[in-house]
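# Sequence and predicted structure, then a few things I'm wondering about:
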Amino acid sequence: MSEDFYEQIFNKQQRLEAVPSNKEITRWALQVIHLLYPEQTGKVFADVAALKAEFTLLENELHHMMEVTKGCGDCDNKQRADRFFKGLPELFRVLNTDIQAIFTGDPAAQSEFEVVRTYPGFLAISLYRLAHSLYIDHVPLIPRILTEYAHSKTGIDIHPAAEIGEYFYIDHGTGIVIGESAVIGNHVKLYQGITLGALSVDKSMANTKRHPTVEDHVVIYSGATILGGETIIGNNSLIGGNVWLTKSVPPYSRVYHTPSHRTINSDEV
């Protein structure tokens, strides 16, 4: 390889030297979640002052990460970090509605502690909500790193720009994809293998509504695929497993996939 190639790679490394790794960014986010939910780690603090100091340390870390990830030049990253942490009480309240939805909706859940400690759906939702809070304040890069980490850990892929209401329940979750412009209402329940995607993928469609809207009190069963920015699933609807939808359905709909199959009796074998 030529010296010019080595020089090109070296110069790129110098430009990236100050940018924290994905591991450092996700560590920061997980620490925020662990402070909100000590059930995940069992870590306790000696007093309120020590807890407050930990939050302050994480706010300073966020400010630093914003500074070095090359966001907009005229943004006040100190103010943005302050806004994020001032918004934590509301984020915590909404996350508690998600815990309640999972606990009351899953017969297998023995306690809210179990939901917080073990459920991959709650981990994915937690990181999404944290990432979304940063995303809507125009923080670059960090939100996507967080939701991609959740994707790698849980198999649940939620774009940080998606808009998701309260009491959100993901059951099992593996293989769920929720696209950038998807809108999900309150009290929505999703099973594994669901796609809320775009009808087509083209760069010219960036910044358009490409993904579906799911209204309040909707249940979508495993394997369903719902596509298109104009597709609306009306409130209180039930979408059965393996359904393929590219058109809207009105409120209180019941949509089922009807497979064709034949059972072979033992005397035919």
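Yep, that arrived. Everything quoted here is computed from the prediction, not taken from an experiment.

# C-alpha only now, for contacts and for neighbours.
OK.

# Show me the longest helix that occurs in this structure.
Using DSSP state H to define each element, the chain has its longest helix at helix 48-68.

# I would like the residues contacting that one, please.
The contact list for helix 48-68 (CA atoms under 8 Å, 6 or more residues apart in numbering) reads 18-20, 25, 28, 32, 45, 77-78, 80-82, 85, 139.

# just those now: which is nearest G193?
I25 (27.8 Å; CA to CA).

# The closest one sits in which helix or strand?
helix 22-36 (DSSP states H and E).

# contacting residues around A150?
So A150 contacts L123, A124, L127, Y128, I156, D157 (CA under 8 Å, 6+ apart).

# mind putting those residues in CSV, neighbour count and distance to S222 included?
CSV is the format used below for these (neighbours: other CA atoms under 10 Å; distance: CA to CA, whole Å):
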residue, neighbour count, distance to S222
L123, 20, 19
A124, 25, 17
L127, 26, 22
Y128, 28, 21
I156, 28, 13
D157, 23, 15
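
# Let's see which of those residues end up in helices.
Counted as lying in helices by DSSP H, out of these, are L123, A124, L127, Y128.

# Three-state assignment for H151, please.
Assigned by DSSP: H, G, I helix; E, B strand; the rest coil, the conformation of H151 is helix.

# residues near it, how many?
Per other CA atoms under 10 Å, the neighbour tally for H151 reads 22.

# Give me the buried stretch members for stretch 56-67, please.
L58, E59, L62, H63, H64, M65, M66, E67 (16 or more other CA atoms under 10 Å).

# swap that for stretch 153-172, sorry
154-172.

# same thing with stretch 48-56?
E54, F55.

# Could you do stretch 240-257 as well?
G240, G241, N242, V243, W244, L245, T246, S248, V249, P251, V255.

# from these, which is closest to P89?
Looking across these and measuring by CA to CA, the closest to P89 is P251, at 33.0 Å.

# Distance-wise, check G234 relative to D74.
42 Å (CA to CA, to the nearest Å).

# higher neighbour count, those two?
A count of neighbours by other CA under 10 Å puts G234 above the other of G234 and D74, at 19 against 6.

# In the buried residues of stretch 240-257, find the pair that's most separated.
Top of the distance list for the buried residues of stretch 240-257 (CA to CA): N242 and P251, 19.8 Å.

# burial of the residue nearest to A18 when sequence neighbours are not counted, as a residue count?
With CA to CA, 6 or more residues apart in numbering as the criterion, A18 has its nearest non-adjacent residue at 6.3 Å, and that residue is V68. Around V68 there are 13 other residues, counting by other CA under 10 Å.

# put this beside the first:
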Amino acid sequence: MITDTNTFLEHLHTQRAHYRYKLPSRPDAGRFIDQLMRLLFPVTQDCKSVSQHVEETYRSLHEQLTKLLCPLENNLPETPEAITERFFERLPSIYDSLLLDAHAIADNDPAAVGIEEVVAVYPGFYAICVYRFAHELLQYNVPLLPRMLTEYAHGQTGIDIHPGAQIGPSFFIDHGTGVVIGETTVIGNNVKIYQGVTLGATHVAKSMAQKKRHPTIEDNVVIYANATILGGYTTVGHDSVIGGNVWLTSSVEAHSLVFHQHQTDVRLKSLESIEPINFVI
């Protein structure tokens, strides 16, 4: 038994030497995201933790991101410090994009009482924020960390957005639980998505890794709850509405209305011999 344990431990030790990447700390990644959110949107903080030292927090976040990038240094195209500088130079533009997202949610959700509520508590907004941070880092060819950030948001919200997806401004996710947006998805401007929507692939073969596997959603499209849209060649034309529970694997033209046809059979227990009445809705 001791020999088996020693062999097992030796195997684990040897295995570590073959890992391609050294990972940053997952808890540190989560803390970075939440502190960045608090810097940009102080309303997300509880009253006890509100910081008046914006410059100090800003410098601290610089240090935190550099620390997260350091374990990946051998796989980065630039130094961790250079990538950190590039990210924070882009932060004002990212912030402007996030404000557009927040306003899109506040303006289109009848239940939203204002922009502060959206920013403070809406899971859809939180997931979009983390996606936009992670997507920016992915543009600098940072491995693993962007996905680590979006998976942190996935755990917090139930919304799974791959950092490689391309999503235009004024993006609206309502409720959000169960939303899945795949890596090669392209989403235009002013798109609205409800809970349970999947923008996925029709094939999961590894040979498809470098190909477009996920759909394109053009501007001003609304996709209602639990709709599934699959395939890299599938395009939903602009200003279309995709109804709830639709399963779509082929393109639809602009201004289309696609809905699931539901059939109900009503049987009268006391008159079993009577043919059922069919209603098509």
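Looks like it came in fine. This structure is a prediction, so every number in the text was calculated from the model and none was measured.

# What ranges does the stretch 101-250 of the first structure have for its strands?
157-158, 163-164, 169-170, 177-178, 183-184, 189-190, 195-197, 213-214, 219-220, 225-227, 232-233, 238-239, 244-245 (DSSP state E, counting those that start in this stretch).

# Relative to the whole chain's centre, how far out is the fourth one?
Put plainly, it is strand 177-178 of the first structure. Centre-to-centre, strand 177-178 of the first structure and its host chain are 9 Å apart (CA atoms, centre = their mean, to the nearest Å).

# Mean per-residue distance, that strand versus the second structure.
In the superposition against the second structure, strand 177-178 of the first structure averages 0.5 Å from its aligned positions (mean CA distance after the TM-score superposition for the first structure).

# which bit of the second structure covers that strand?
Under TM-score structural alignment, strand 177-178 of the first structure corresponds to residues 180-181 of the second structure.

# Could you dump the ones in helices among the contacts of A150 of the first structure into CSV and include distance to K52 of the first structure?
Formatted as CSV, these follow (distance: CA to CA, whole Å):
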residue, distance to K52 of the first structure
L123, 23
A124, 26
L127, 21
Y128, 24
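
# Skipping adjacent residues, who's closest to L257 of the second structure in space?
V241 (4.9 Å).

# For that neighbour, give me its contacts.
V221, V222, I223, Y224, H255, S256, L257, V258 are the contacts of V241 of the second structure under CA under 8 Å, 6+ apart.

# let's go with 7 Å and repeat that
Contacts of V241 of the second structure were listed using CA atoms under 7 Å, 6 or more residues apart in numbering, and they are V221, V222, I223, S256, L257, V258.

# Report the contact partners of the second one.
Shown in contact with V222 of the second structure (CA under 7 Å, 6+ apart): V191, K192, I193, S240, V241, I242.

# do the same with the first one
The neighbours of V221 of the second structure, taking CA under 7 Å, 6+ apart as the test, are V191, K192, H238, D239, S240, V241.

# now swap in the third one and tell me
Contacts for I223 of the second structure (CA under 7 Å, 6+ apart) come out as K192, I193, Y194, V241, I242, G243.

# let's see it at 8 Å
K192, I193, Y194, V197, V241, I242, G243, G244.

# Trace the first one over to the first structure, please.
Okay, so that is K192 of the second structure. Using TM-score structural alignment, K192 of the second structure sits opposite K189 in the first structure.

# thought its match was touching F168?
Yes: with contact defined as CA atoms under 8 Å, K189 of the first structure counts as touching F168 (6.3 Å).

# Please name the spatially closest residue to the residue most central in space within the second structure (chain neighbours excluded).
Centroid check for the second structure by CA atoms, centre = their mean gives I161 as the closest residue, at 2.1 Å. Spatial nearest neighbour of I161 of the second structure, excluding adjacent residues (CA to CA, 6+ apart): I181 at 4.8 Å.

# Wait, the one you found touches A165, no?
Yes: counting by CA under 8 Å, I181 of the second structure touches A165, with 7.2 Å between them.

# how many neighbours does the equivalent of C72 of the first structure over in the second structure have?
Counting by TM-score structural alignment, C72 of the first structure lines up with N75 in the second structure. N75 of the second structure: 16 surrounding residues under other CA under 10 Å.

# ditto for V266 of the second structure
Counted with other CA under 10 Å, V266 of the second structure comes out at 11.

# returning to what we had before: which two among the contacts of V221 of the second structure are spaced furthest apart?
K192 and H238 (11.9 Å).

# Which residues are in contact with each of these two?
N220, V221.

# quick one: stretch 227-247 of the second structure aligns where in the first structure?
Using TM-score structural alignment, stretch 227-247 of the second structure pairs with 224-244 in the first structure.

# Repeat that for stretch 93-100 of the second structure.
Going by TM-score structural alignment: stretch 93-100 of the second structure matches residues 90-97.

# what's the offset of the matching stretch from the middle of its chain?
Distance of stretch 90-97 of the first structure from the chain centroid (CA atoms, centre = their mean) equals 14 Å.

# compared with the second structure, how much does it deviate?
Taking mean CA distance after the TM-score superposition for the first structure, the mean distance separating stretch 90-97 of the first structure from the aligned residues in the second structure is 0.4 Å.

# So what touches that stretch?
L36, I125, S126, R129, L130, E166, Y167, F168.

# With respect to Q14 of the first structure, which of these is nearest?
Distance ranking of the contacts of stretch 90-97 of the first structure against Q14 of the first structure, using CA to CA, places L130 first at 29.9 Å.

# The closest one and D98 of the first structure, how far apart?
Counting by CA to CA, the separation of L130 of the first structure from D98 of the first structure is 13 Å.

# So those two - more neighbours on which side?
Shown here are L130 of the first structure and D98; by other CA under 10 Å, D98 has more neighbours (26 against 23).

# Report the secondary structure element holding that one.
Short version, using DSSP H and E: D98 of the first structure is in helix 88-105.
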